[in-house]
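Peer 1: below are the sequence and a predicted model for it; my questions follow.
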Amino acid sequence: MIFSMATGTELSPHAAFSFPGGDLFIAVETTLFCVHKDVVATRIMPLHDVLGSGLPQPAEGAEGITAAKPIHLSGVTTVEFEAFLQCIYDVNMHIDPTPKPVHFWLGVRRLSDMWEWPQLTNYAMKQVTNADNGVVDPFQKLLLGYKYGVMEWVYALRSIYFRGSKIAQAVNKDEFGGTYTVLLKFCSSELITFAVVLTSDELHFLNWTLRDGSALIDRTISELIQDCPRMSSADDDDWSCSKCDNHQRCVKALSAGWNHVRTHLSGLARDGKCGLSWDLMDSIERYQFNGMDPRCRVIVMRDLSCRLIEFYHRICQAVADRILGLDLPVESDV
């Protein structure tokens, strides 16, 4: 049952949500809320159905109309209900640029989903999705996405791979191998109610899936940098537009410079210092490719950047799909 009588419990009025003109009394844990029925009950569908059922009321009076006999919400925490009411009453909150902690929106999401308010559920999910790494760590967002089945949160793995392509063995590294500890620290500093309890098998599955994607990124990097980018003939539209003065000289300059790229970046990839992202492209762009016409150089860098971004997103999407059980193993998909 969602609603029950609070018996034998001393209730303290909530500091913010105890309105003098309130006509609906709700008890959550040891806190008493006095709110407006027409405002709040319409946002809690089970409560709205109970209050509007038209059933005969007991002789001692209906629940929720006096502080002595409030409606008690079971399975809900005071902090969750505070967040839910703030979304209803505090209009300024929605235009305040100060980000709310992730546990705030997780609580709002849970209650709005349970009480059938889909618009608020979607809004809360969007806030977590858009939260930057300073508000919620990518590993935390990934775990929350796995727990709740939200692709947008699982896709935080892009930031994880952006830190570098390699993910070390769980026993040797505190990042993903220690995710369970990281998550508990995160929850204890915020609200333990939102702890995502994962079994060891689930943690190993996530760990190995991320490492499979990491290995695929490493192989892709190695393959990409082994072969010098192909420069189209001078008849190609792009090259003719660049009006290169001596295209053969540009081809030779790229080939010579790429030998240095191949040697140097292979070492960076093996050390996990270079991921399939902007850091790899930055490393390539540092090479001068002496003798290459600047116009040809721009076209080569543009085409290579597009290839890197395409591979990067394909791999991240494949890993995210696998985590949520939506696709084949990573190696078979890309």
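Peer 2: Yes, it's here.
Peer 1: rest of the way, CA atoms for contacts and neighbours
Peer 2: Noted.
Peer 1: distance of the closest residue to Glu190 other than its chain neighbours from Asp303?
Peer 2: The shortest distance from Glu190 to any non-neighbouring residue, by CA to CA, 6 or more residues apart in numbering, is to His103 (6.6 Å). Relative to Asp303, His103 is positioned 42 Å away (CA to CA, to the nearest Å).
Peer 1: structure two is appended below for comparative analysis:
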Amino acid sequence: MAQAGVPVDDQGMAGEFKRDMNYIATRITADGRDGYPVEPGRYRLVVARACPWANRAVIVRRLLGLEPVLSMGIAGPTHDERSWQFDLDPGGRDTVLGIERLREAFLARFPDYEKGITVPTIVDIPSGQAVTNDFPQMTLDLSGEWREHHRPGAPELYPEDLRAEIDQVNDLVFKVNNGVYKTGFAQTQEAHEKAFAELFEAMDLLSERLAGQRFLVGDTITEADVHLFPTLVRFDAVYHGHFKANRHKVSEMPVLRDYTRDLFQTPGFGDTIHFPQIKEHYYVVHRNVNPTGIIPAGPDLSGLLEPHGREKLGGRPFGNGTPPGPPPESERVPDVV
């Protein structure tokens, strides 16, 4: 499942899912110290709407207003063992890179590349080579190294005075991000139950934290909220049923429900979510979990548009900044809730 944005190295002795976090560590920086300087128009961010890890980069790009300087290629929701493919584009080729599959960009740089071909990936357009798929560092660099190109009013997603706390909270958030996969891909009953317990323990701790504050760290949206939202918004649609993470739906957990609603209704978050592609990816690609490939017709997700009431907790989503404008026409998602 490496190409699904779910890189794995091996299953533990007890059938535990283990994520391979070995990514291309090259960075695109303002000073170009890794050979790839920040340059408007030079790079293309390749994502899939289905993937929660890619969703982070899509959100950050939107919030910071980087659309004019960093183009985005969108792979289709399904793939085979070779890699994500651009089957949404005319002729099945990315309109800028001219490739059919993301693996072509990886092999252009590393002819013997054997690791996971994952999204998000940033590709150097002139050479057609993958620069990095290191998603945790990628969003931090969009906030820091690309600062010169942020829109007026862009929020501070990783403020220096809160970085230690954001990093600490993100360790807990990762237990949710990765925990749904550990629960769903467990190969033994014991491994599933252990992952299940750890997942909901982390969700309960985050719920306790969010009961008294609108956002995870400080009084504005930060990198921590960007990490948590993609998992929570996918939870009822896929993780609860497909991954057997079914103690509760997020819609049955009032604090996390309202927090998810709050962010979903915030420009830059909900307008990046494409539920049909999300559901198609998980239910069609993961045939080891869903052998029939049938995509469920539900659930009803209209609750995401209901009032959340979290304004009473205070906080300013964008701090001293402003919301992003509407997404480019070519990047708009359908209104499906």
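Peer 2: Received the coordinates, thanks. Remember, it's a predicted structure, so these values are computed and weren't measured experimentally.
Peer 1: got a TM-score for the pair?
Peer 2: Comparing the two superposed chains by TM-score structural alignment, normalised by the length of structure 1, the resulting TM-score equals 0.22, with 115 aligned residues with a CA RMSD of 6.1 Å.
Peer 1: returning to that earlier point: A helix includes the residue nearest to Glu190 of structure 1, no?
Peer 2: Yes: judged by DSSP: H, G, I helix; E, B strand; the rest coil, His103 of structure 1 forms part of a helix.
Peer 1: around it, how many other residues sit close by?
Peer 2: Burial of His103 of structure 1 is recorded as 22 neighbouring residues (other CA atoms under 10 Å).
Peer 1: what do you get for Gln168 of structure 2?
Peer 2: Gln168 of structure 2: 11 neighbours (other CA under 10 Å).
Peer 1: secondary structure element holding it?
Peer 2: Gln168 of structure 2 is part of helix 163-177, with elements assigned from DSSP states H and E.
Peer 1: flag every buried residue along the helix of greatest length in structure 2.
Peer 2: Under DSSP state H, the helix in structure 2 containing the largest number of residues is helix 189-210. Under the neighbour-count criterion of 16 or more other CA atoms under 10 Å, helix 189-210 of structure 2 has 191-192, 195-196, 198-200, 202-203, 206-207, 209-210 buried.
Peer 1: need those residues in a markdown table (columns: distance to Val173 of structure 2).
Peer 2: Shown next, in a markdown table, are these (distance: CA to CA, whole Å):
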| residue | distance to Val173 of structure 2 |
| --- | --- |
| Ala191 | 20 |
| His192 | 19 |
| Ala195 | 14 |
| Phe196 | 15 |
| Glu198 | 12 |
| Leu199 | 10 |
| Phe200 | 11 |
| Ala202 | 7 |
| Met203 | 8 |
| Leu206 | 8 |
| Ser207 | 11 |
| Arg209 | 12 |
| Leu210 | 12 |
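Peer 1: other SSEs contacting the longest helix of structure 2?
Peer 2: Packing contacts for helix 189-210 of structure 2, counted by 3 or more CA pairs under 8 Å, 6 or more residues apart in numbering; DSSP states H and E, involve helix 163-177, helix 179-185, helix 254-264.
Peer 1: report the angle between the axes of the last one and helix 189-210?
Peer 2: For the pair helix 254-264 of structure 2 and helix 189-210, the angle between their directions (axes from the mean of the first three to the mean of the last three CA atoms, to 10 degrees) equals 70 degrees.
Peer 1: by contact count, what packs against helix 254-264 of structure 2?
Peer 2: If contacts are counted by 3+ CA pairs under 8 Å, 6+ apart, helix 254-264 of structure 2 sits against helix 189-210, helix 223-234.
Peer 1: which other helices and strands contact the helix or strand harbouring Ser143 of structure 2?
Peer 2: Using DSSP H and E, the secondary-structure element containing Ser143 of structure 2 is helix 135-144. In terms of contacts (3+ CA pairs under 8 Å, 6+ apart), helix 135-144 of structure 2 is packed against helix 52-64.
Peer 1: helix 135-144 and the helix it packs on, what's the angle between them?
Peer 2: Using the same axes, to 10 degrees: helix 52-64 of structure 2 against helix 135-144 is 0 degrees.
Peer 1: now helix 52-64 of structure 2 against helix 163-177, angle please.
Peer 2: 140 degrees.
Peer 1: and helix 52-64 of structure 2, what's buried?
Peer 2: With burial defined by 16+ other CA under 10 Å, the residues of helix 52-64 of structure 2 counted as buried are 52-64.
Peer 1: now the two most distant members of these.
Peer 2: Pro52 and Leu64 (18.6 Å; CA to CA).
Peer 1: quick check: the residue nearest to Glu190 of structure 1 vs Thr179 of structure 1, distance?
Peer 2: 17 Å.
Peer 1: Pro13 of structure 1 now?
Peer 2: From Pro13 of structure 1 over to Thr179 of structure 1 the distance is 39 Å, taken as CA to CA.
Peer 1: between those two, point out the one with more neighbours.
Peer 2: Thr179 (18 against 15).
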